[in-house]
Each structure stands twice: as structure tokens, then as C-alpha cells.
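S.K.: Got a predicted structure plus its sequence, pasted below:
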Amino acid sequence: MPEYLTPAVYVEETSFRARSIEGVATSTLGMAGLARYGPISYRFNADEYVVQPPPLITSYGEFERAFGGLGPVKDDTNYLAFAARAFFANGGRRLYVSRVFNFPRGDGGVIDDEDFDACFARRPVGPEPDAGPGAEPPPRPAWQARWPGSAGRDIKVEVTVRRGRDVVVRDADGAFVRLSTVRPFDLVQVSDEDAVPTGAPDPDDIRLVQRVGDDLRLTDDDGVADIGADTKAYLLQLQVVVTWAGRSDVYTELAVHPDHPRAITRALGLKDAADDLALVWLRLPIPDPDEDDADAPGPIAAAATLLADLLDGDSQGFLSEGGNDGADLAVGDFAGEQADPDDPRKGATGLNALTDVDDVAIVAMPDSVRFGTDMTAVGLLIEHAERQRYRIAVVDPPRDSSISDVRQFRAKFDSRHAALYYPWVEIIDPTVVPDAGSPPPVLRLPPSGFVTGIYARSDIERGVYKAPANEVIRGIRRIETNVTFDRQSTLNPEGINALRFFPGRGNRVWGARTLSSDPEWKYVNVRRLFIYLEHSIEKATQWAVFEPNNERLWTSIRRTVEDFLFIQWRDGALLGSRPEEAYFVRCDRSTMSQNDLDNGRLICLVGVAPTYPAEFVIFRIGQWTADAQRS
């Protein structure tokens, strides 16, 4: 209890309400798969890692900016991009994407440095230095793609210089007074001409602004530079324009000196860049420790040389060197590598990168169809959902599956955290321009992107307790296989959710079952409702840990959970005409023994009656005559 040591009036705040439980998000999707370009965690060298968690995408436009458009990946359909497009078209709002990429590996699974560098497109900066006959030329600075992939060769970099006004302030007699509108480590160009210089600045005319005592002065590698009576100094700032696939990023007011707050090597660096989704970075050669420092240029001369190299005409243009899509992918690449708990520099990849994203409630991997009937890829996805507990996996059937094929495929799985949808769907291919008078080009896609969008739409419009079925599928031309009433009578009992066409009602999802053999977890909405309840209660009751384990705490826990479940019952998520019929919460001596209390365990027993979907709506109709009595 608080201490009262001095006689006085004490006013204290207290609460007479139970702590509230805020429901977690249920419509956030996480996907892992191949992309044309984009963020991925990788090991740059022996000492450096690039750690990039899966970015949050809230529209298909953001997906295009981060991962490119619908163009092919490894000369095949870009299933991930089409799935993201379908997800947002069908009502999805939040998506986390984990890109999968396989760097070439040599013997023993070690990534060779040359093969690693070949995955990144680049463009050297400045003229190639003369190394002499038979000698290897020293490395040059280069614009390098920040992420691996052949799409990096389509990135274009253009660098221009902008000059500000004269920064030298003089008195009435023309004597130097101070420098204006500059800060330390700015580069300026000095000139004795009245006209503002144009073109690339001469490295001999470059000076560096540094603080000398309490004042800012122009310096060169020999010390403080003289400012003549006619000398003018113009602030030099770079503008870098990076374009790719319709995207244009403009970086302004950049400086060359590495100690400047807006240094180009910071704003466009490999790590901690100003833009997490930056396309390129400026790679500078690592100094040779064996090189004689006496032969190395001074820092101002080096900055002036780099500035001239960046503005060189041969340094502008596309990243035309290097860049490939890595080695062939294996199933295990989609699981990825786990993060190292003892080394925060190492990031997770593949499905493992989605592990630490707490918001994800739905997971999908449309690229699993690349492996045909091999169940390993789908098994990895289901294993991920089960291991994370609060997720459900949306599974795609193999390409060109018949009714018999999909039944055999489904028979390999038994999981309460997964749902299978059949068949594939057909869309008009937006990447192909049709010839005049010819039929529109079509493309067949797995259904997971469309279905996960419907999951999100149903959650937002109705709630997670509503089965995500009898919902219109947006953005498709037709369903690949016509699933009739009789065909679905074979699929539905086995937990295969059909996509069907109904004349006058369009294309709809016509199933809401999981891949579980347990009748308690037969329906998708029941599984997802319990995920929602369990996750919400777990997150909102963390305050109870280390509280005194007594009747006061038990009462508070009961009130908190009961208030939350009452809202769910009122909204229609639970059965029963009264709250007592819909749920119960017990947290008292009947749920805990003395041994539990002695070992610090608080046990709360919660029971809920979920609503099941009206899967079979039956009307019984018979003849009735006016003189007959009603039964």
C-alpha cells in the first residue's frame, strides 16, 4: 500500500472497472514467395548482414513499388504478384510479404563471393583507372541494386548537381565576414567569375566547409583556404533520380562528404537508408590496408573526385552489369532460415520471416503450386500456421487437378489450421496487349489470393464469426473447372471448398471447411473465431502476470473475460438467447488446487458456444388441406 508519512490530504486515482480486452486483427495476410525484386534479408559479407523484415503493404500500388509488377519470375507466372493483386481487389487491406530468393551455393552449402555479387545489378561510377600492364585495376565506386534479381538491370540512375547562391558574406568594403546558408561538411565550388559556373565542377575548385573555432570556413587538404576579394563560393548539392518499372524516386539536397548528415552514402546506403524500400545504394571500394597512406588522396580531394565521378556521363543510366535470379529454388527455400537469437544482425527469410509479425492471422504461399503434387511445400505452410497457433493457412491445389487429383491431394493432410479451395480461376491477362479482333489473352491462377481477400472482406464487413463463404469472387473471368452440385457432394464431405458459378449470382466461394478430421474444428469460421478469442485474451491479460494470485485477481480476470465475451455474444458470434447459454468463465478454487497456487499458476476455464454456418438449409413442404389440423 502507499506510504503516508506527512499529515496532509491525499487524492489518489483508482478504477472501479474491469480491464477491457481489445480484439486483435484477423484480416491481416502474410505471404511468402518469389518476386521480381524487393526486400530480403541476406548476408552481405563476413561481418555485415542486411536485415529487412517483411514490409507492411496496404495497397497493390505499394506492392508494385516494393516488389515490382506482374512481370514473370524465372520465366514463369508471377503467382505472388497476382495473388497480392487479387487480395486487394477482393477487399484485403493489410499484407506482409516475405520474398524468397536462393543465392547460388558451392560445395558445403557456402555462398561463393563472385556468385553472390553476380546476383546484384550494378553500374560502375567514373572512368576505369589505369592499373598498368598486367595489373588488376583497383575497384571503383558503383551504383548497385539493393536487392538481388535480374529486374535490377531495369533500374536507371541519374545524378545532377545544383548550385545555390554565393555563400560568402562581405562587408561594405568587400572584406570577408562569414559564410551563410551552409553547414559543416558542405562542398562548395569557388570561382572568380561573375557568372554562376555550369557543368561538372572542376575538382581543383572544390572546397569543404568546416568549423574552425566558432566560425565556419572553407578548407582544402592543406588547411583553411584563402578567400580572395573576387572569390565567390557556390553550395553544391546533388540530386539523384532512380527510376524503375514506372516508379520514380527523387533524392535531393545530397552531399558527398561521408560526415555530412545528408551524405549520399547515408541516404542511399546499404543499411539504415532513409528509404527502407530504396532501389539502389552507392557502393564504395573498401580501402586496401596494405596501401601506403602517403599515396592516398586527402579527404577533400577524395570527395571532389567522387563528385566528379558521380556526374560523369558514363556513370548515368541503367544498372547494366550483373544481376540474375539466383539458383533454382528448392522446397526448403520457402521455409527459409530462422533468425539467430544470439546475433540480431542476422534476419529470418521465407516463412520464418513472418514468424515475428504478430499481426498476421492468415498465411498463404501461392508459389507452392510450382512443385505440383509434392506435398512438402504445402506441408511447410501448414506447419507454420500450426506452430504459430493463431493463424490459418489457405492452401492451393496443384495445377490442372481433376476431381480425383484434388481428392488424392487433400487426403495427405489433416489440420485444423488449414483450408483447401478448388479449382483454379481464370482471369484476363493484364500483362499482354491483345491483337485487334482477337480474343482476350487469359491466365489461370491458384485461388488463394482471391480467397484470402474474401476472408478479409468478410471479417471487415461482418466479423470473424461469419463463414467466409457465399461471397462473390471479384476480378475473375471464370472458374477453371465447373463444379456442379453432384461434384461438390463428393468434395464437401472431404473438406474441399469449392468455387462455383451460379447463373444470376456470379462466381462464389461455396464452402467453409477446414482440413481437419476432428468434427469440433470442421468449419473455418469456428477455427478462426477461437483464434481470435484466444489471441485477444492472451494479449490483453498480460497485466496479470506477477500480480498477487488471490481472489481479487481471480475476480478481475473473470470480469475482464466475461465483458469481452458478452460483446461477442451481443454481436452474434456466440449461440444462446442469454449470455449464460453462450459462455461461462470460471476462475476460482474450483479451477485451481493448492499445488497450482504454490507453483504460481492461475487457471481460468472459459467455455464458449460458437455459431456454426447454416450449411444445409432445409425446407420441409407437404400438402395441407383446410380441414386438417396442424401438428
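M.R.: Received, thanks.
S.K.: switch to C-alpha atoms for all contacts and neighbour counts from now on
M.R.: OK.
S.K.: can you pull the contacts of R601?
M.R.: Going by Cα atoms under 8 Å, 6 or more residues apart in numbering, R601 touches M592.
S.K.: That one - that's part of a strand, no?
M.R.: No. Under DSSP: H, G, I helix; E, B strand; the rest coil, R601 falls outside any strand and is assigned coil.
S.K.: any residues touching the strand or helix carrying E580, and which ones?
M.R.: For E580, the host element (DSSP states H and E) is helix 579-582. Applying Cα under 8 Å, 6+ apart, the external contacts of helix 579-582 come out as 566, 569, 574-576, 608-610.
S.K.: Give me the subset of those residues that lies in strands.
M.R.: V608 (DSSP state E).
S.K.: What's the ChimeraX syntax to select whichever of the contacts of helix 579-582 are buried?
M.R.: Burial among these is assessed by 16 or more other Cα atoms under 10 Å; the matching ChimeraX selection reads:
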select :566,569,574,575,576,608,610
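S.K.: Could you dump the contacts of helix 579-582 into JSON lines with distance to G506 added?
M.R.: Below are those laid out as JSON lines (distance: Cα to Cα, whole Å):
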{"residue": "F566", "distance to G506": "37"}
{"residue": "W569", "distance to G506": "32"}
{"residue": "L574", "distance to G506": "30"}
{"residue": "L575", "distance to G506": "31"}
{"residue": "G576", "distance to G506": "34"}
{"residue": "V608", "distance to G506": "36"}
{"residue": "A609", "distance to G506": "33"}
{"residue": "P610", "distance to G506": "30"}
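S.K.: want to compare, so here's the second one:
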Amino acid sequence: MPQALTYPGVYIEEISSGVRPITGVSTSITAFIGATLRGPIDTPVRVQNFAEFERNFGGLWRNSPLTYAVNQFFQHGGSDALIVRVSNVPGTGKATVGTEGLNLEAASPGTWGNLLRVRVDHATNPELATAEQLFNLTVRDMGTGTTERFLNVSVLLAHRRFIGKVLEEESKLVRLADPIPATRPNSTGEDGAGRDPLTVTPGSVPFNADGSDGDTIGDEQVSSGAGLQANKRGLWALEKADLFNLLCIPPFSFDEDIGVPTRVEAAKYCRDRRALYIVDPLRVWDEPADLRAETNGLDSEEWGLGRSENAALYWPMLRIPDSLQQGRLADFAPCGAVAGVMARTDSQRGVWKAPAGIEATLDGVPELKIKLTDGENGQLNPLGVNCLRAFPEIGRVVWGARTLRGADSLASEWKYVSVRRLALFIEESLFRGTQWVVFEPNDEPLWSQIRLNIGSFMHTLFRQGAFQGKSTREAYYVKCNSETTTQNDINLGIVNIEVGFLPLKPAEFVVIRIQQMTGDIPT
């Protein structure tokens, strides 16, 4: 009712319908954790193509399998990645320079900073009141050709164009380092006037060659180091990200697998964050028997991961031309390519479609490390191992869709990747889409709104073909009433919502029965 009825007439009031649409979350944001050439440490950065990855993290690097995995992700259809760079650099590992009292350091650790050059000039705006305090700073990355120029900046802390703050907010190349000079720095390279100050040696000052890439990263930098979780570093740097759906942790180097602590923590963390961990195989697995071996097989201490419903293993390794090695074939972990296939399948068919089959092609993969036969595939599939296969005419494809919980002997309801990912998608979408319920009056009007909104969301999925069943009654249900929420629950401030759905299962085994017909026999 309107707040005040003061005059005779017609009053118009808008009434809420109670509909709060639930939007489905993204399904294929893929987090990558590992070493890169450059970029912020322990900070998730979102990139949406490989060119953006090159700008932020330096592109392909022979010492980093992660960089190849990201490239394969985008090549296979991925479009959204979170990159977490971890490093094993002693000290800061940043290249530094001092010019006329102005001390600068590279924005991130790595030898890439050794190629930076800097120039200071005083061609500032003379109309500014503080012109005598200002200077211009130009920085060029000689490795990539990227140039940054900052005009009318000052070394005075109180100035609105304080160089430290400007570089922190606008530069991807350098940062101000202590000590900060009390007065503006002198111009550099005056004898190079009229020439490009950043390509002629007298026109600019090179950074010192004190940047370092550090040693090869290990479990200590990703999962097992002291204080990583508390300080949101390594794997737990993803706490700074709002959402991710797939996790890839490629081998630490081309000679070293990730360790048991990282595999275990990654699977646990994916369970907490409603994500799927795409697990790479061990390098010593050269034949199917190796996966069943007591020393390093799926049930060995060297593997250590166990059977997680939030993890899926793909085998064997991919053999792909290495552009940094004159196109020679090299072995690569499959996680990036498989994540790209999942993203492509989600986009074309939906998260409920198993990311496997003749459509799940591994583009740009001329060979697999091992060519499996049907018999060998038949040995591994019941163990929950997703095989990568090569078929005539079709090419290389993903030929398995099971979680690690998908071994036949476990008889798990989370046997299939598509079923598990659909459940995670629904859970995350409902978690975010029902936040408005908190602190609402806990009674039938609220329950009916909940049923309406969640039911609408589930009906949309049903119409898109996400569930089994010819009718909504067969496909899903939503319960929120006095049966699910008792008076005692109400007294405790609890509302219980029950949602059930009948998922689609992939047609893993196709059986065709053929019978020979006989002609009529005269009697």
C-alpha cells in the first residue's frame, strides 16, 4: 500500500513478482599454476587468449611446461584462463637500475628485466605550477619492444603524480625502489638528442643484469611450503579468484613430475571450490602395465592421489612440435589440451555432454606417446583412466570420460566426468543464486519463492537437454516446505532446500546386435 493516501484519486503501486532469476555460472574457467618468464607472483591473473598471456607472462618458455599447456588450452578451444605464477627465486630476483638518483626495479622477477632500458627527460608541461619539480620517464623492454612513457611525474610523496604510485598503477615493466630521491633526477642521454633515446646506447640507461629466473619450482612453492595456505600463495593464491572450474598443474619441468603433496592438495582444494582437477600421468608410465604396477601404479605410494571424484586422469602424453626447438616433436602433459577440449564441448554442447568421443579431437597433435589398442584401452577404462586414442580418419581424440572415482570396482555415483561437472555447476549456481534468502522471514512465502526460482533454473536446464526424463517430474524436483524445514529448524534459523536431478550418462558402450534372417521354408 502507498505510504500516505492524502487526496481522492487513483494510486499506482508496483509489486514485486518474487522472481529472482538464477544465472548459471561459467563452467570452463581454467586455473594454471606453475612457472613463467615474467608476471606477478602468487597472484591469479585472468587471460582470454594466448596473445594476452604473452603480454603478461612472456609466452612460451622452454623451462616451463605450463606455458605450453596454456598455449594448448587456447588452441583446443579454451577462452578463459587464470594464471598463477610461482617462483623459486632467491631474494627478489628483480633487475634493478639507478639513474641520477632514481632507483627502479623490474615489476616482477626474471631475467627478462635485464633487457629493460630507461630514460629521464625534463620536457614537461611548462604551464604546470610545479613544472620545476616534474620529469618524464620512458621505459622500453628491448626483448618485446614494449614502451611505456610517464609524463609530468614527481618524486615528491605528496604530489598527485608521485612516480611510485603512477608506476604501481600504470606500469607493467618497472616499479620505484628505495631510496627515493629528494629532488627530481637529472636528464639522461642529452648527447643523444634528436635520436631514438631507447635504441641508441647514449640515449638511455640499461638495467643491471641482476634479474634471476631462479631454480626449478617444486612442491614447496606450490603446496607443501610453510605458510602457503595462510598467506594465500601457491595453490591457495586461487583464494584471491572468485571462480574457477578446472585446475591444471603441469609438470614442474620437462624432466620432473609434480609430487604427491601437490596432487593430494590439488584434489582436496578442488573439492572445496567445486572444481575438477585434470591430472597428468607420471612420465614413467610407458605402457598400460605401468599404471597397475605396485611400485608406481595408480595405487602406489609414488602416485599417492587415491580416488577422488573431483579429479580425472588422462593418459598417455602428447607428442607435439615444439616451436622453440625447430618444430621437433616433444612429449607434453595433456592437461592443457584436455581442458581446452572440455571448454569447447561446454560451449558447443553443454557441461552435461561428456568431453570425449569423435568430436573431442586433439587439434595440432600429430602423435601420442603411445598408440593404444582396443584391448589395452579395455584394461585401463575399468580402472578410471581416460585414454587418449588415435583412429584412422578421425585423428587423435579423448576416448574416456571417467573421474578417478570411476573405477568399476568402486561403483560410485560420480563415475563420469560429465555427471560430476554438471553437479558442480548446479551447486555453484544455486550457491550464488540463493544468497538473497539469507535473513528473509523463514515461512511459506519464502519457501514458495525458493521453489519458484530454483524450479525455473532447473527447468531451463531440462529444456536444454541436461537431464534424463520425458517430463519435468521425471527429470528433477525441488522441495522446500514444512517437510524439509521443521519448526525446530525455523527456531534455529535454518531453511532446508532439497534439489534432485536425473543426470544423463554417456553411452560408453554401444552394442549392436545383428542376426541373419532366413527365407521362408515351405512346409
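M.R.: Received the coordinates, thanks. Just so you know, these numbers come straight off a predicted model, no measurement behind them.
S.K.: Relative to L351 of structure 1, which of the contacts of helix 579-582 of structure 1 is nearest.
M.R.: Nearest to L351 of structure 1 among those is P610, at 30.7 Å by Cα to Cα.
S.K.: Could I get the contacting residues of that closest one?
M.R.: Contacts for P610 of structure 1 were tallied using Cα under 8 Å, 6+ apart; they are 465, 526, 529, 573-575, 582.
S.K.: Ok, N245 of structure 2 next?
M.R.: Counting by Cα under 8 Å, 6+ apart, N245 of structure 2 has contacts 26-31, 274-276.
S.K.: again, only this time at 6 Å
M.R.: Taking Cα atoms under 6 Å, 6 or more residues apart in numbering as the criterion, N245 of structure 2 is in contact with 27-30, 275.
S.K.: what does D280 of structure 2 give?
M.R.: Counting by Cα under 6 Å, 6+ apart, D280 of structure 2 makes contact with 333, 335.
S.K.: go on, P446 of structure 1?
M.R.: Contacts of P446 of structure 1 (Cα under 6 Å, 6+ apart): 396, 424.
S.K.: now for it: what does it line up with in structure 2?
M.R.: Residue correspondence to structure 2 (TM-score structural alignment): P446 of structure 1 is matched to A333.
S.K.: and what of R527 of structure 1?
M.R.: Using TM-score structural alignment, R527 of structure 1 sits opposite R420 in structure 2.
S.K.: What of V363 of structure 1?
M.R.: In structure 2, V363 of structure 1 lands on L247 (TM-score structural alignment).
S.K.: Check how far the helix or strand that that match is a member of sits from its aligned residues in structure 1, on average.
M.R.: L247 of structure 2 belongs to strand 246-248 when assigned by DSSP H and E. After superposition onto structure 1, strand 246-248 of structure 2 sits on average 0.7 Å from its aligned residues (mean Cα distance after the TM-score superposition for structure 1).
S.K.: Determine the longest helix present in structure 1.
M.R.: helix 551-570 (DSSP state H).
S.K.: quick check: that one aligns to which part of structure 2?
M.R.: Counting by TM-score structural alignment, helix 551-570 of structure 1 sits on residues 444-463 of structure 2.
S.K.: Which positions in the matching stretch come out as buried?
M.R.: 446-447, 449-459, 461-462.
S.K.: ok, so of those residues, who is nearest E169 of structure 2?
M.R.: Ranked by distance to E169 of structure 2 (Cα to Cα), the buried residues of stretch 444-463 of structure 2 are led by F457 at 40.5 Å.
S.K.: What sits closest to that closest one if chain neighbours are left out?
M.R.: The shortest distance from F457 of structure 2 to any non-neighbouring residue, by Cα to Cα, 6 or more residues apart in numbering, is to I22 (6.0 Å).
S.K.: same check, this time on F501 of structure 2
M.R.: Y476 (4.1 Å).
S.K.: how about the one you found, what's its partner in structure 1?
M.R.: That one, Y476 of structure 2, aligns with Y583 by TM-score structural alignment.
S.K.: Its match and T28 of structure 1: what is the separation?
M.R.: In this view, Y583 of structure 1 and T28 of structure 1 are 27 Å apart by Cα to Cα, to the nearest Å.
S.K.: the more surrounded of the two?
M.R.: Set side by side, Y583 of structure 1 and T28 show more neighbours around T28, with 23 against 20, by other Cα atoms under 10 Å.
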